[in-house]
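[1] Would you be able to build a 3D model of this:
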Amino acid sequence: MRRAHTVEEIRAAEAALMATLPEGALMERASTGLAHHVADLLGSCYGRTVRLLVGSGDNGGDALHAGAVLARRGCRVEVRALSESPHPAGLAALRAAGGRVLEAGEAGRRPDLVLDAIVGIGGRPGLRADAVAALAEVAGVPVVAVDVPSGVGVDTGELPDGGGTHVTADVTVTFGTHRVCHLVDPAAAAAGAVHVVGLGGPSGDLALPPSAVTALQAADVARLVPRPGGADHKYSRGVVGVRAGSARYPGAGLLCVAGAASGLAGMVRYVGDDVVGDRVRSQHPEVVGAGRVQAWAVGSGTDAGARRTLQEARADDVPLVVDADALAHVTDFGGPLASAVVLTPHAGELATMLDVSRGEVEARPLASARRAAETFGAVVLLKGRRTLVADRDGDVRVSASGTPWLATAGAGDVLTGLVGALLAAGLTPYDAASVGAWLHGSAATLASSGGPLVAGEVARAIPAAVRALTPGAARG
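    Sure thing, here's the model as predicted:
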């Protein structure tokens, strides 16, 4: 599992580790790891030029010491200093290795790679004018960010308000652990590929507390996916009910059923529009009609019947996953929705639920998902490039699986059915939503193979995504 920590947590852990090490040892470890990653990206150091954009503090020190390592390996290393007092020891090491600081107004060589060390984890969103100018000098050159892309919100995953400037990196090299901005959009998109350099503390690395923002990996999903035992039968594996689709949107009902009928629950029941029901039974003969269920998937394509279908499902007092049209009615009935609820809005739907603009949700997805989970007393699955699953206690899981081709009509209906099946199979709402989001993305990647896909193909690929979670992964 990838764990992202706050600036305060990281600083406390680094201070504790530094107390056990000789002076400068932690920076030496960080800068050496950084230099190795840069050298790997360059392929060969000889004859290559690296530009360091360096502010003050330890972030600049990491870059300067890394620059010294690269200079000793044959790189031409030039520094654009954006502070009157760059890290003294780092600057001395760089100069001793043959690197040089550019004078004000000096253009320098066109670099092969830029190292962004303008500000570190203590920086605030946005950049000063001199940093903006320094970035403009090297526009189009690949950028490696040191620790975090300068100018992003480290603990929030947000970008500067009002279109302020920030670094967009191709690669970010960080130290000890992920920061929130590495996992959460929109800042995660500015971080590029993230590599973590271990700092090698006495117990392996930084001693950090449990983190509130995490990202499941394949091994975590393998441990959580419900698997039948030898004594299980269709009822013990869970029965999921689907109330989805309408005369206007029959496809939504079919796709929601397809996600639910992917094999993770023992039985699927469909209750809804008769025409949709006929189509469901034609395409999914294993699906049956009304009866007792362990969870409901409600709302996809229910149109004018959304309120009624939600009310009927809520009356059973079983876990619910609520999507699309039904999201507008989650507060209509007073009191808690049910024993356990997952809400699955996209940014526009969540904006309506919170009475804010869509732009507000897209700019602050982490804060918005947490606010919604607290407001509605439910797990909130906010769909996006980095889907967020927020629990009521503030914990958030980020799902980075998937492909841009997943942005296709009906994909959310499949996800709703899939999460419903996982709820019926016995997962908690938090686990069902986060495992469902991960499997949904993985299935889309398999179905796409790098090209276009439609929602039905995602549903059909879910069993393959589960099979890809090998027994070895389950033990990992």
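
[2] drop to CA atoms for contacts and neighbour counts, all remaining ones
    Noted.

[3] For the closest residue to D170 other than its chain neighbours, the count of nearby residues, please.
    Excluding its sequence neighbours, the residue lying closest to D170 (C-alpha to C-alpha, 6 or more residues apart in numbering) is G192, at 4.7 Å. The number of residues packed near G192 is 19, by other C-alpha atoms under 10 Å.

[4] Roughly how far does G192 sit from P471?
    According to C-alpha to C-alpha, to the nearest Å, G192 and P471 sit 31 Å apart.

[5] Over to R76?
    Using C-alpha to C-alpha, R76 is found at 48 Å from P471.

[6] Give me the more crowded residue out of those two.
    Comparing R76 with P471 by other C-alpha under 10 Å, the one with more neighbours is R76, at 23 against 12.

[7] Could you pull out the strands in the stretch 151-300 of the chain for me?
    Using DSSP state E, counting those that start in this stretch, the strands of the stretch 151-300 of the chain run over 171-175, 178-179, 193-197, 213-215, 239-243, 267-270, 295-298.

[8] Can you give me the buried ones in the third one?
    Taking 16 or more other C-alpha atoms under 10 Å as the neighbour-count basis, strand 193-197 is seen to contain the buried residues V194, H195, V196, V197.

[9] another one to check against the first:
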Amino acid sequence: MRTAYRVQDVRAAEAALMARLPEGALMRRAAAGLAGACAGLLRRVYGARVVLLVGSGDNGGDALYAGALLARRGAGVSAVRLGRRVHEAGLDALVRAGGRVADDPYGVLARADLVVDGITGIGGRGGLRPEAVPVVRAARESGAVVVAVDLPSGVDADTGAVEGEAVRADATVTFGAYKPGLLVDPAREYAGALRLVDIGIRDLLPGAPELQALQHADVARLLPVPAAESDKYRRGVVGVVAGSARYPGAAVLAVAGALRGGAGAVRYVGPAGDAVLARYPETLVHPGPPGRAGRVQAWVIGPGLADTPGVADVLASDVPVLVDADGLRLLDPAAVRARPAPTLLTPHAGEAAALLGTVREDVEARRLDAVRELAGRYGATVLLKGSTTLVADPSPGVPVRVNPTGTPWLATAGSGDVLSGLTGSLLAAGLTARDAGSVGAYLHGLAARRAATGGAGVSPTGAGAYPYDGGRAAPGAAGGAPLTAHEVARALPGAWRDVAAAAPGA
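    Okay, the predicted model is just below:
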């Protein structure tokens, strides 16, 4: 499992470690990891042209010490000063190793093979200062590989917000712990591929992490597995209230996801029964209302619902409920908070904005804040869909989970309906709302990647979710071809098998 910690926690751990070490030892430890990562990206260090963009903080010192190590291996290293001051000991180390301070930043950038962003650190707020913007643009336009030190300059480490100009890195080398902004959009798109360098603070980090990103082994431990004595009812029955005369396909897609989510049976309730049975004859169909359809262990309501009734009936039940799409329009926060069983809301950014009384752009700019606010306001677990899918528990001290799987091809009509059915089935199989949302999003994203790439997934450890390969692909972008929601549903068993193979003893 990957974990990400807030800046104040990382700094507290660093301070505790520095109190035990000789002065400057921690910075040199970080610089050694940074230099090693840069050397790997260069492939050949001797004769390479490296430019350091150096600000006033410790990130600038890390860059300078790393530059000194690269210079000793034969690289031509030039430092561009972009702060009112620079780390003097680091600058002295660079010069003694054969590096230099560049008078003309644009000249050295035009010939650079690799650019190191050490302008601002994890405490930076807002975008880049105006004087740094043209230099950063020149670095990006040079064609050189851009490596960020700890975090791309100009992005917010704690929230993932990007307010103004920021560095777009091909890779980010971060120290000690991931920061939330490295895993959450929009900042994640600026970070590129990630590499974590262990500097010895792991056991000193206080409290719970801000974020968790599950990997194959974590998800494998959560998958529902039938026992020898199981029957379809013991495995759980999920009820799906979806579709309408206008949108019968939403019902079919939600059922497609539900049938592949671990529950023993799927009970469909609504006006699209004929369409559902034509595609999935194993489904139990009832015209409604939900309260008369029979016993279920969880409900899914909302995909393609339009004005079809049923939301109030489902919310009045005593089993877990997943609310998506059209069902979200009818929610009363007080009614959700009063439910005796868990509720899982699965909005996209536009639906989340409507629930919060704001605009979509605000949600997309501050996804982590938005998902926490929604969970607190409704007293429900919230799965906020999007380029970064987040799962937040209503309890403020519980880490938010960020989903590391997926592909941009997943932005296609009906994919959210499949996710709703899949996740609702996991609820019926006995997973908590937080675990069901996390596992559902993980399998859904992995299935989409398999479908888009002809069967390629991520590695058994989940390492492919945030690749460190020196390339320019954004995290999770795995190439491939367009896909449909039904293809995502059909790929779910393969994704499940991939994950299950990572279970201990598998």
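
[10] So which residues of the stretch 201-350 of the first structure form helices?
    Counting by DSSP state H, counting those that start in this stretch, the segments of the stretch 201-350 of the first structure that form helices are 218-224, 250-260, 274-283, 306-314, 347-354.

[11] any idea which of these is most buried?
    Stretch with highest mean neighbour count among those: helix 250-260 (a mean of 29; mean count of other C-alpha atoms under 10 Å).

[12] can you pull the contacts of the spatially most distant residue from the centre of the first structure?
    Distance to the chain centre peaks in the first structure at A96, reaching 41.5 Å (criterion: C-alpha atoms, centre = their mean). A96 of the first structure is in contact with A68, counting by C-alpha atoms under 8 Å, 6 or more residues apart in numbering.

[13] ok, now V108 of the second structure?
    By C-alpha under 8 Å, 6+ apart, the neighbours of V108 of the second structure are V51, S78, A102.

[14] hmm, 7 Å instead?
    Counting by C-alpha atoms under 7 Å, 6 or more residues apart in numbering, V108 of the second structure touches V51.

[15] Checking it next. Helix, strand or coil?
    Local secondary structure at V108 of the second structure is given as helix here, using DSSP: H, G, I helix; E, B strand; the rest coil.

[16] just so I know, which of the helices of the stretch 201-350 of the first structure lies nearest G60 of the first structure?
    For the helices of the stretch 201-350 of the first structure, proximity to G60 of the first structure was assessed by C-alpha to C-alpha; helix 218-224 is nearest, at 35.2 Å.

[17] which residue sits closest to the aligned partner of V296 of the second structure in the first structure, ignoring its sequence neighbours?
    Under the alignment by TM-score structural alignment, V296 of the second structure pairs with V293 in the first structure. Ranked by C-alpha to C-alpha, 6+ apart and with sequence neighbours excluded, the top spatial neighbour of V293 of the first structure is V239, at 4.9 Å.

[18] repeat for P271 of the second structure
    Counting by C-alpha to C-alpha, 6+ apart, the residue nearest P271 of the second structure is S244, at 5.7 Å.

[19] Aligned against the first structure, show me the partner of the one you found.
    Looks like S244 of the second structure aligns to S246 there (TM-score structural alignment).

[20] Hmm, V271 and its match touching each other?
    No: if you go by C-alpha atoms under 7 Å, S246 of the first structure and V271 don't touch, sitting 10.9 Å apart.

[21] out of those two, which sits in the busier spot?
    S246 (24 against 19).

[22] give the contact list for the more buried one.
    Counting by C-alpha under 7 Å, 6+ apart, S246 of the first structure touches D273, V276, G301, T302, D303.

[23] What's the match for D232 of the first structure in the second structure?
    In the second structure, the residue matched to D232 of the first structure (TM-score structural alignment) is S230.

[24] which residues touch that match?
    Here S230 of the second structure is in contact with no residue (C-alpha under 7 Å, 6+ apart).

[25] State the distance from it to L52 of the second structure.
    Between S230 of the second structure and L52 of the second structure the distance is 62 Å, computed by C-alpha to C-alpha.

[26] Tell me, how many residues neighbour E131 of the second structure?
    Neighbours around E131 of the second structure, by other C-alpha under 10 Å: 10.

[27] now the strands for the stretch 1-150 of the second structure?
    2-4, 49-54, 76-81, 100-101, 114-118, 145-149.

[28] nearest to P206 of the second structure, of these?
    Of all the strands of the stretch 1-150 of the second structure, strand 2-4 comes closest under C-alpha to C-alpha, at 12.0 Å.

[29] With the first structure overlaid, how far apart is the closest one on average?
    Average distance, strand 2-4 of the second structure versus aligned residues of the first structure after superposition (mean C-alpha distance after the TM-score superposition for the first structure): 0.7 Å.

[30] Okay, buried residues for that strand please.
    Neighbour counts over strand 2-4 of the second structure (16+ other C-alpha under 10 Å) mark R2, T3, A4 as buried.

[31] those strands in the stretch 351-476 of the first structure, which residues are they?
    379-382, 387-390, 396-399.

[32] Tabulate those in a markdown table, adding columns for mean neighbour count.
    Listed next are the strands of the stretch 351-476 of the first structure as a markdown table, based on neighbours: other C-alpha atoms under 10 Å:
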| stretch | mean neighbour count |
| --- | --- |
| strand 379-382 | 30 |
| strand 387-390 | 30 |
| strand 396-399 | 26 |
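
[33] Would you mind giving these as a markdown table with distance to V280 of the first structure added?
    Formatted as a markdown table, the strands of the stretch 351-476 of the first structure follow (distance: least, C-alpha to C-alpha, whole Å):
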| stretch | distance to V280 of the first structure |
| --- | --- |
| strand 379-382 | 26 |
| strand 387-390 | 29 |
| strand 396-399 | 30 |
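
[34] Out of the ones you listed, which gets nearest to M18 of the first structure?
    That would be strand 396-399 among the strands of the stretch 351-476 of the first structure, by C-alpha to C-alpha, at 29.7 Å.

[35] which residues of the second structure does that closest one align to?
    Strand 396-399 of the first structure maps onto residues 400-403 of the second structure, going by TM-score structural alignment.
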